[in-house]
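K.L.:
3D, please:
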Amino acid sequence: MDPGPYKQRVLLGMLLLRANTVVSVDQLLGAVWPEGLPRTARKNLQVYVSTLRRIVGDRIRHASYGYVLDADPDELDALRFDDLTARGYAAYREGNLHESRGLLGRAVGLWRDGVLVDLAGNPVIAADAEHLGQRYLAAFEDWVDLEIDEGNHLSVLAQLTGQARRHPFRERLIAATITALHRAGRRREALATFEAHRQLVARELGVAPSQVLQQLYRSILVDGAEAAAPSASGPGRVRPAQLPRDVSEFAGRVEHVNALVETLTGSHGADVAVVTGAVGTGKTALAVRAGRRMAGSFADGEIFVSLRQPDGRPRSVRDVLTELLRATGLDASVPRDEHEAPAAWRSWIADREFLIILDDAVGEDQVRCLLPGNGRNRMLVTSSYRLSGLESVYRVTLDEMTDDEAGELLTGTLGPHRTASGPLQRILRRAGATPLVVRAVSTRLDALRHLSMDEYADLLESAPSVFDELPLGGTPIRERVARVYADLPEPQRRAVRVLGGLPAGPVYWSELVAACSTLFPAAAEVVHRLVEANIVAASHTCAVRYTVPALVRHFAADLSR
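P.N.:
Okay, here's the model as predicted:
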């Protein structure tokens, strides 16, 4: 059947991708007209629906707030894929590997091409298609592992190498390809596949292959009878040491480092510590320094995992659990069930002794299911949020540095001859006294060697936006603050914009609430959420007053302007 013109096909594609689910009119309008709604959009949508009904029948029906397309697995391959994979994983959990392999193989066999390739230019369709494609790849990886374990490596090798070429960063595909090649007697090709992957991730991501992949490579080098990765508890196990490089220009925070070390290694300390603070206060650097101090205290090694993707979006718990399991030596599929997966993780490390650093957490829910159970494992979490909902944890809150600490850090990078008589306090009053800012200042002064610190202070005070005069390699400072802002619900984002119009300096709680009360009936709750996100910080100098950290204040002022 011909489903009609492009926008009508987009509408049908949306309903098919979300079959048996009500898709709201607003969602459909946004998908059909992603570039912006014309005045007649709703009327045109009704025409498209009416025309599609004449093509596909009454299975498209109106619901309370949108439309739904009724279908069953015998009619729609995406639904059939879901049904087969669900039954396949159920069989796996029951120990019936033969049935699981057959069902997953049938599910994978349904796949012929990308989803709705003729609509790939539509951003909403493309996002849904990408999500379905990721589910297919996960099922393909699980099926291939079962086939290789059954000895069918030759029959899957062609499909496997093709998928590995299309998805070169999926380590499970690379590991399965290496294993199948080696078992097929193609040892040189297996080693070459690992080396090509090692060079790719080093060049594109600046990282090394996972410990599991490296163990697999070593097992092939010694030409063992099997190409399976060594058992994590066996004598050939490699001890992970994933802590990043410790920064040399580290000033102050001595009490915090000592407290973390004592808490996580002492006999009466906590098993989880949380380091929080506003953007740029040096949470990750503090965690790494404390981790380096404790490295020798954990027999099984140190794990470091970021809880955000490179673009700042939160990582899914399943992705993080997969990385944690592989880092600790278990190359196995993470259970799909949201309760089984954390249980499998805790069971795997129950009798181990790891130091695990979870960097840049977005919220309590992201962290809670990753926490270890009873045992000797210790976890250190960093976050720009207070994570007040986590129970029984040791907490460290980082504020701005003192003038002496900031001076020590700046002198350590620029040298005493450049900073001895400089107006450091003017710079810190304007930009804030966080380690991130001080490092950016030193970078700027190192590049502008013709400027004195006085001249740079003048430049900073006259700049329309502080961020323009605070460069930093990697992620710009403005973008780091923007990530925290983007994570906030809209009421809190509106409140940040209101704060940007207030004069700098501390205020009392009542003044904060009053500033927001014209926008929000529940202004106190909005301000409380800002405190939880370290957008507003308490100051106890004389009475309890509240301040907006300098970087957040400048960001809010830019938004206000």
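
K.L.:
CA atoms for contacts and neighbours, from now on please.
P.N.:
Fine.

K.L.:
regarding this protein, what is its longest helix?
P.N.:
The helix of greatest length in the chain, counted in residues with DSSP state H as the criterion, is given as helix 123-149.

K.L.:
moving C-terminal from that helix, which element do we reach first?
P.N.:
Downstream of helix 123-149, the first helix or strand assigned by DSSP states H and E is helix 153-166.

K.L.:
may I see the buried residues of that following helix?
P.N.:
Burial within helix 153-166, assessed by neighbour count using 16 or more other CA atoms under 10 Å, is assigned to His153, Val156, Leu157, Leu160, Thr161, Gln163, Ala164.

K.L.:
just give me the closest of those residues to Leu436.
P.N.:
Using CA to CA, the shortest approach to Leu436 within those belongs to Ala164, at 39.4 Å.

K.L.:
look up the closest residue to that closest one, ignoring the ones flanking it.
P.N.:
Leaving aside its chain neighbours, Ala164 sits nearest to Leu173 (5.5 Å; criterion: CA to CA, 6 or more residues apart in numbering).

K.L.:
could you do Ala557 as well?
P.N.:
Going by CA to CA, 6+ apart, Ala557 has Gly500 as its nearest residue, at 3.9 Å.

K.L.:
one more, so I can put them side by side:
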Amino acid sequence: MRLQVLGPIRVWTGSDWVSVPGSRPRTLLALLTMGAGRPVTTAHMIAELWPAKPPTTAATLIRGYILQLRRALGGLAGETVLTRASGYELRCAADATDVARFDALTARGRAALAKGAAEEAHLLLTQALALWRGEPYSDALLTTAVSAEVSRLDERRLTATEARIEAGLLQGHGPELIQELQGLTGEHPLREGLWGQLMRALYAADRRADALESYRRARQVLVEELGLEPGPDLQELHHAILEGRSLPGPGASARPVAILSAGQEGPASASPPLELPRDVPAFTGRQKDLASLQRRMTGSDGPGAVVITGGGGMGKSALAIHLAHLLRNHFPGGCLYVDLQGSRETLKPLQPAEALGRMLRALGVAPSDVPTETAEAAARFRSLTTDRGMLVLLDNAVDGAQVAPLLPGERCGVVSTSRRSLTSLGHAVHHLNALSEQESLTMLGGLAGDDRVAAEPDAALRIVRYCEGLPLALRIVAARLTSRPRWPLRWLADKLENEQHRLDELQAEDLSLRSSFAVSLRDLEGDPSREDLTRLLCLLALSRHLHVTIPLAATVADTALDQTEELLDKLLDARLLDSPEPGRYHMPHLLRLFAEKQAVHHHISHKSEPAHQPRNALLAAMEQEDSALQLIPNC
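P.N.:
All right, here's what the predicted structure looks like:
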């Protein structure tokens, strides 16, 4: 069987190309094609076709659509669409799809370009791009998975187009490529590689003024859209044209990437890896955070390294992923992403050796050549990434020891997210705070529907206040509201009003605010004073003081001042407390509710008062501390 998906879906039955009737059977074929060689579960198919509220007969309908698909395939059905225990599997040859042929031709073309065979590269890349007949999967439903695959394929098409144009420029065909490049820079104005190619093509056609004007327009777009100056390659090209000298070789933004594994003679991976998760839908606010982070990552000294830190549910990963998508064009060597699993209650944090193995394989190192020893794998990773201009996103790190071996070589950017500041790395640290009330309302509207928020503004305001500006909490309540499109917002606001069950309401499917807080508590397990830390956290929650000083905490826990200060600082480092200034601490209300439940679990009660101090004196000390704090602004 042969299959075309780079356009409307078509199947070669042996005598003719046929279209599968019905958008839903075509969509199932699309899902099976994307998962070729492994089963696609019925549950996944149902979630794709009916993301909001599947019918009770969904599984039966899936079987019917599969039957329609098999009928369309005729005699090929029995050996192609196989029934598995959990779903269905598409079995076909490795080169049966036009996507596989496109990838093979593109890899050969970029390999030829890497060794300077521009004519051969141009021929192969032209053949690869000729396989496209329009938008991939254009007659299937744009489900979540199909949309993600279409975006991925479109990016690969554009990358192949850039490589084909590069081959044409190297052959001296710059003047003939100007019109095409003008169209591409109009469609993709943030792609610096295309602007560089247009400038080179114009300069080759003796249109120096137009080449300089192209740089001016490129810089204007980048500054206005991203607040960023052009990268060093584009700036160097601009200077060369200004001075009327020979142009530098193709910049990093246009160079094909070739990575060698041990023992290989040719490129192991012809295309730069682009492993970022999809950008976060309805990303809201954080404009000041983004502007600050972009400046750090694209400074004049070269690519930066930054740690985004904040408490559980603060949206660190969402911000980092959104930032990485904005910075992609500044890192032409590609983007690597690893979830280090430091914020998953049900998963163990990833070991550095395993994370290095994943990144080395993404860079084209054969699995059998990946070193098993961490130090050796880290050295190989640094060697392969030095001067590559890559961006490495290390998400959900536990501590600096986990991250240190994963740092790339020179001229690569690094963004890490962690609840801890990872100060041992020496990277810039960006602390993330809760969303403002207006940002929270905007986010809730973007996820659950602006019309619903506008229809019940009071209920919406109550909901966001109960969520305390935590993006995770807002995503949870939005998910619950989305699954009940006809229910009023007042219903959920009333449920959240009950403090005893508020955390129970802030969970949906695999999202849970309680689990997010539990990870911070789990991170204390390796500390020798973990029992004292848990006890102090629970006692502070039970005491219900809005603000805590070191003397007040020492009174509550009946511990010495120096020991109390050390414990408070450790809770602060674990993001289980906030601190507006030295010596003052605060526990957010949602975290307080979590800690109160932990007190019950650990059999900790507030009645454990110091024996040498009468109860009236204890309360008097607490009240005196609270009274003093009320006189301090911004408490």
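
K.L.:
related to what we said a few turns ago, got the angle between the longest helix of structure 1 and helix 153-166?
P.N.:
For helix 123-149 of structure 1 against helix 153-166, the angle by axes from the mean of the first three to the mean of the last three CA atoms, to 10 degrees is 150 degrees.

K.L.:
can you tell me what Ala457 of structure 1 aligns to in structure 2?
P.N.:
Matched by TM-score structural alignment, Ala457 of structure 1 corresponds to Ala493 in structure 2.

K.L.:
ignore the last one, Thr402 of structure 1
P.N.:
Taking TM-score structural alignment as the alignment basis, one finds that Thr402 of structure 1 is matched in structure 2 by Ser436.

K.L.:
count of neighbours near the residue nearest to that match when sequence neighbours are not counted?
P.N.:
Setting aside the residues directly before and after it, Ser436 of structure 2 is nearest to Gly469 in space (CA to CA, 6+ apart), at 6.1 Å. A total of 21 residues lie near Gly469 of structure 2 under the criterion other CA atoms under 10 Å.

K.L.:
for Gly469 of structure 2, helix, strand, or coil?
P.N.:
At Gly469 of structure 2, secondary structure determined by DSSP: H, G, I helix; E, B strand; the rest coil is coil.

K.L.:
roughly how far apart are it and Arg592 of structure 2?
P.N.:
Using CA to CA, to the nearest Å, one obtains 15 Å as the distance from Gly469 of structure 2 to Arg592 of structure 2.

K.L.:
which helices and strands does the longest helix seen in structure 2 pack with?
P.N.:
When structure 2 is scanned for its longest helix (criterion: DSSP H), the result is helix 144-170. Here helix 144-170 of structure 2 touches helix 23-34, helix 98-114, helix 118-129, helix 174-187, helix 192-204, going by 3 or more CA pairs under 8 Å, 6 or more residues apart in numbering; DSSP states H and E.

K.L.:
for Ala401 of structure 2, which of those is the nearest?
P.N.:
helix 192-204 (35.5 Å).

K.L.:
what range does the closest one cover in structure 1?
P.N.:
Applying TM-score structural alignment, one finds that helix 192-204 of structure 2 aligns to no residue range of structure 1.

K.L.:
please name the nearest non-neighbouring residue to the residue nearest the centre of structure 1.
P.N.:
Averaging the C-alpha coordinates of structure 1 gives a centre point, and the residue nearest to it by CA atoms, centre = their mean is Arg308 (2.2 Å). Counting by CA to CA, 6+ apart, Arg308 of structure 1 lies nearest to Pro314, which is 4.4 Å off, once chain neighbours are set aside.

K.L.:
show me the contacts for that neighbour.
P.N.:
Contact analysis of Pro314 of structure 1 by CA atoms under 8 Å, 6 or more residues apart in numbering lists Leu307, Arg308, Ala361, Val362.
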